[in-house]
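[1] Have a look; sequence and predicted model below, questions after that.
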Amino acid sequence: MIRVGLTGGMGAGKSTVAKSFADRGAYLIDADKIAREVVAAGTPGLARLVDAFGDDILGADGELDRPALAAKAFADDDSRATLNAITHPLIGTRTNELLEAAPDDAIVVQDIPLLVENHTAPFFHHVVVVNADEELRVHRLVNSRGLDEADARARIAAQATEEQRRAVADSWLDNSGTADELAAKAVDLWSQRLVPYEVNVRTGVVAEPLPELAADDPNPAALGARLTNRLWAIVGDKATAVAVSADDPLTLTVTARDAEAVAALPELLAAGGFPADGKDGYGSADPGRPARVVVDIR
């Protein structure tokens, strides 16, 4: 199983990519859907919101009146913190339940609008960013979703920048064309990279690098930092340091905390996308991201 983080700014076309992946068998977890589900009518989550913000956040049908909640919850930092303290644990618990139910051979696609803003990119095997020019996104939001132009621009400005998204992206899908063109790009990514990646992780095989995929890296200069952060997410407290130690091929050294950690690292690295390479090291299972990991102990 691999976990794929899917994100992009408002109006970028993320839903088109999510549907393309789901149509091909992705195990889709939609963060926005979960956020609505945990505060639906009759849930403990909605009851806690009412206790915190008052029953005037309810509509006539008993469902959450989101604009009414937003008017109160985003009035100040304390109110926003109260909202997050109620909803985030509920969303996390439901997400973990869905992850635990995923098949062993799943490509889990987690559709998370605020993946970059929440700093969760390192916890995914692969991060896909869908992007489009800001003016095109504003046009789509105004003409397709009926947003006021000033509101659309304000919402876009409140999200991560293109530079911030490029810093964490493993794949970058440009959506300056039609929805069909974007869907075709998503299908190519699915078949050429994500499917082989999942098979390699599940079977413990180091990928044969495909230069044409590696050449499409959205930000080659950030690859070392991306993999360093990814490895920290994988090894956690089993390491005291993770650092780039060579460039060709890109090699990272994980300094293990102790002998017990050394024994635990092979399983953690394999599950995280770096199976043993048979040469006293570990290699990337991603055919578009050649890299090697070595373990040191001091």
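    Structure received.

[2] When you work out contacts or count neighbours from here on, use the C-alpha atoms and nothing else.
    Will do.

[3] Where do the strands of this structure begin and end?
    Remark: strands assigned in the chain by DSSP state E are 2-8, 27-30, 107-111, 126-131, 171-174, 239-247, 250-256, 282-283, 292-297.

[4] Turn the ones you listed into TSV, including distance to residue 199.
    Shown next, in TSV, are the strands of the chain (distance: least, C-alpha to C-alpha, whole Å):
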stretch	distance to residue 199
strand 2-8	9
strand 27-30	15
strand 107-111	10
strand 126-131	14
strand 171-174	18
strand 239-247	26
strand 250-256	22
strand 282-283	14
strand 292-297	18
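
[5] Need those strands in a markdown table (columns: mean neighbour count).
    Converted to a markdown table, those look like this (neighbours: other C-alpha atoms under 10 Å):
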| stretch | mean neighbour count |
| --- | --- |
| strand 2-8 | 25 |
| strand 27-30 | 20 |
| strand 107-111 | 24 |
| strand 126-131 | 25 |
| strand 171-174 | 20 |
| strand 239-247 | 16 |
| strand 250-256 | 21 |
| strand 282-283 | 25 |
| strand 292-297 | 19 |
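
[6] dropping in the other structure now:
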Amino acid sequence: MIRLTGRVLMVGLTGGIGSGKSAVASRLAERGAVIVDSDRIAREVVAPDTEGLAEIVAAFSERVLDAEGALDRAALGDVVFGDDTARRRLEAITHPRVRARSAELVAAAPADAVVVNDVPLLVEVGLAPTFHLVVVVQTEVATRVQRLARHRGMSRAEAERRIAAQADDARRQAVADVVLHNDGTLDDLHAAVDALWQDRLLPYERNVRQRRAVRPERVVLTEPDPTWPQQYARLAARIRHAAAPADPRVDHIGSTAVPGLAAKDVIDIQLTVDSLEEADGPLAERLARAGFPRLPGEWWDNPRPAGDGRWEKRLHGSADPARPAYLHLRVAGSPGWRYALLMRDHLRADPDQRAAYLMVKRELAAAAPDNGAYGTAKDPWFDEEHLRAEEWAARTGWRP
């Protein structure tokens, strides 16, 4: 596993066998990306006269060698396919070597590089949170079977067996920030890759390098998006990876966490810390490297109900130009921390208040379309809602 360094943008590229992933990698290389090809590295680390090959022979005997003494990948596949113990034994030999060589290539990349890690089993081995962005190439199974027969000489049965052994489309989509559909022409695929490169990868790399978060200036309400929870889950996984080995509490908060509620298309996330000193320490830099730089200035929440003072917090944002997000670092058990969870849960539980809040949001978005005025204008409604929410919490026994 490669920990994000903040030197380069790390993109994970994956797709099922026969999906056209290699064509995407080639096009990204033409655009200027540094490609780290896991399959190629996997062959390098078990080439003749390597320690990797020697260990494989020791584990599985010389029956996995061809007449020239090189690894016979088909013979090895016959040994490990369908045998979990043998597969894990092989992975214990190859995976550490592949990771080490991949890390060397990443370390050698230019400081402003977009590094694309071509990883066929990215989903299967749980690597998605280690990247700033995951791109999945998706193609209909029938098309993939035809390609495998035409380009690799596989029988239909063998192609279907290989496809079935990998993660299915649903599992890949769950980790995908970008899905490139490859059922059309090569020109269609190139156009999609070029747009991704120009509109998302280049500005994302620049934002990560310059520690700059994306901040929408105007309030635009969008209709409820059923994928908001999935998008949150991908962001939260990256945040947890950045915070490792600690395992902090991470919560989806704000309007996008309330099903059926129109909202600004910005994911709000709460990261629980033990103190603001912790938030100001190495954690802040690790989050920035992972694509969540800290927003400059002082940040706080207005007390509820309104009064003197303020509830301090730290605020980070997303560097991804296509996925704005705010990451609120609040101290466990603090009033602001508790309030964010209470408001979310009360609105989830009370459809009448959810409808009332939506009406307020629509009116204010039309009257006060900039973020600052919009947030301030909601204060009176939240002061009243706070009292209703506290009554609900007492009545139901709610706890954060």
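    Noted; the coordinates are in hand. Note that the structure is predicted; figures quoted are calculated from it, not measured.

[7] coming back round to it: please name whichever of the strands of structure 1 is nearest to residue 60 of structure 1.
    strand 27-30 (26.8 Å; C-alpha to C-alpha).

[8] That closest one corresponds to what range in structure 2?
    Counting by TM-score structural alignment, strand 27-30 of structure 1 falls onto residues 34-37 of structure 2.

[9] Return the residues in contact with the counterpart of residue 10 of structure 1 in structure 2.
    By TM-score structural alignment, residue 10 of structure 1 lines up with residue 17 in structure 2. By C-alpha atoms under 8 Å, 6 or more residues apart in numbering, the residues touching residue 17 of structure 2 are 120, 144, 162, 163.

[10] So which of the strands of structure 1 is nearest residue 209 of structure 1?
    Proximity to residue 209 of structure 1 (C-alpha to C-alpha) singles out strand 282-283 among the strands of structure 1, at 10.3 Å.

[11] hmm, back to that, and which of the contacts of residue 17 of structure 2 is nearest to residue 373 of structure 2?
    The closest of the contacts of residue 17 of structure 2 to residue 373 of structure 2 turns out to be residue 120 (C-alpha to C-alpha; 47.2 Å).

[12] ok, the nearest residue to the closest one once chain neighbours are set aside - contacts?
    Once flanking residues are discounted, residue 120 of structure 2 sits nearest to residue 14: 5.1 Å by C-alpha to C-alpha, 6 or more residues apart in numbering. Residues near residue 14 of structure 2 by C-alpha under 8 Å, 6+ apart: 21, 118, 119, 120, 121, 122, 123, 134, 135, 136, 137.

[13] The residues you listed into JSON lines, with extra columns for distance to residue 8 of structure 2?
    Putting the contacts of residue 14 of structure 2 into JSON lines (distance: C-alpha to C-alpha, whole Å) gives the following:
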{"residue": "21", "distance to residue 8 of structure 2": "22"}
{"residue": "118", "distance to residue 8 of structure 2": "16"}
{"residue": "119", "distance to residue 8 of structure 2": "18"}
{"residue": "120", "distance to residue 8 of structure 2": "21"}
{"residue": "121", "distance to residue 8 of structure 2": "22"}
{"residue": "122", "distance to residue 8 of structure 2": "19"}
{"residue": "123", "distance to residue 8 of structure 2": "22"}
{"residue": "134", "distance to residue 8 of structure 2": "15"}
{"residue": "135", "distance to residue 8 of structure 2": "16"}
{"residue": "136", "distance to residue 8 of structure 2": "20"}
{"residue": "137", "distance to residue 8 of structure 2": "22"}
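
[14] Going along the chain, name the helices of the stretch 51-200 of structure 1.
    Using DSSP state H, counting those that start in this stretch, the helices of the stretch 51-200 of structure 1 run over residues 66-73, 77-100, 134-144, 149-157, 162-168, 179-189, 195-203.

[15] most neighbours per residue, which of these?
    Comparing those by mean neighbour count (mean count of other C-alpha atoms under 10 Å), helix 195-203 comes out on top with a mean of 21.

[16] Relative to structure 2, which residues correspond to that helix?
    Residues 202-210 of structure 2 are where helix 195-203 of structure 1 lands when matched by TM-score structural alignment.

[17] residues in contact with that stretch?
    Taking C-alpha under 8 Å, 6+ apart as the rule, stretch 202-210 of structure 2 contacts 6-9, 112-114, 213, 288-289, 291-293, 319-321.

[18] Same check on stretch 128-143 of structure 1?
    Against stretch 128-143 of structure 1 from outside (C-alpha under 8 Å, 6+ apart): 4-14, 17, 147-149, 152-153, 156, 162, 165-166, 169-176.

[19] equivalent range in structure 2 for it?
    Under TM-score structural alignment, the match for stretch 128-143 of structure 1 in structure 2 covers residues 135-150.

[20] re earlier: going by distance to residue 339 of structure 2, which of the contacts of stretch 202-210 of structure 2 wins?
    Residue 339 of structure 2 has its nearest neighbour among the contacts of stretch 202-210 of structure 2 in residue 292, at 23.0 Å by C-alpha to C-alpha.

[21] so who does the aligned residue in structure 1 for the closest one touch?
    Aligned counterpart of residue 292 of structure 2 in structure 1: residue 274 (TM-score structural alignment). Going by C-alpha under 8 Å, 6+ apart, residue 274 of structure 1 touches 201, 206, 282, 283, 284, 285, 292, 293.

[22] rerun at 6 Å
    282, 283, 284, 285 (C-alpha atoms under 6 Å, 6 or more residues apart in numbering).

[23] How about the residue nearest the centre of structure 2, nearest residue that isn't a chain neighbour?
    Taking C-alpha atoms, centre = their mean, the centroid of structure 2 lies closest to residue 234, which sits 4.1 Å from it. Excluding its sequence neighbours, the residue lying closest to residue 234 of structure 2 (C-alpha to C-alpha, 6+ apart) is residue 175, at 6.4 Å.
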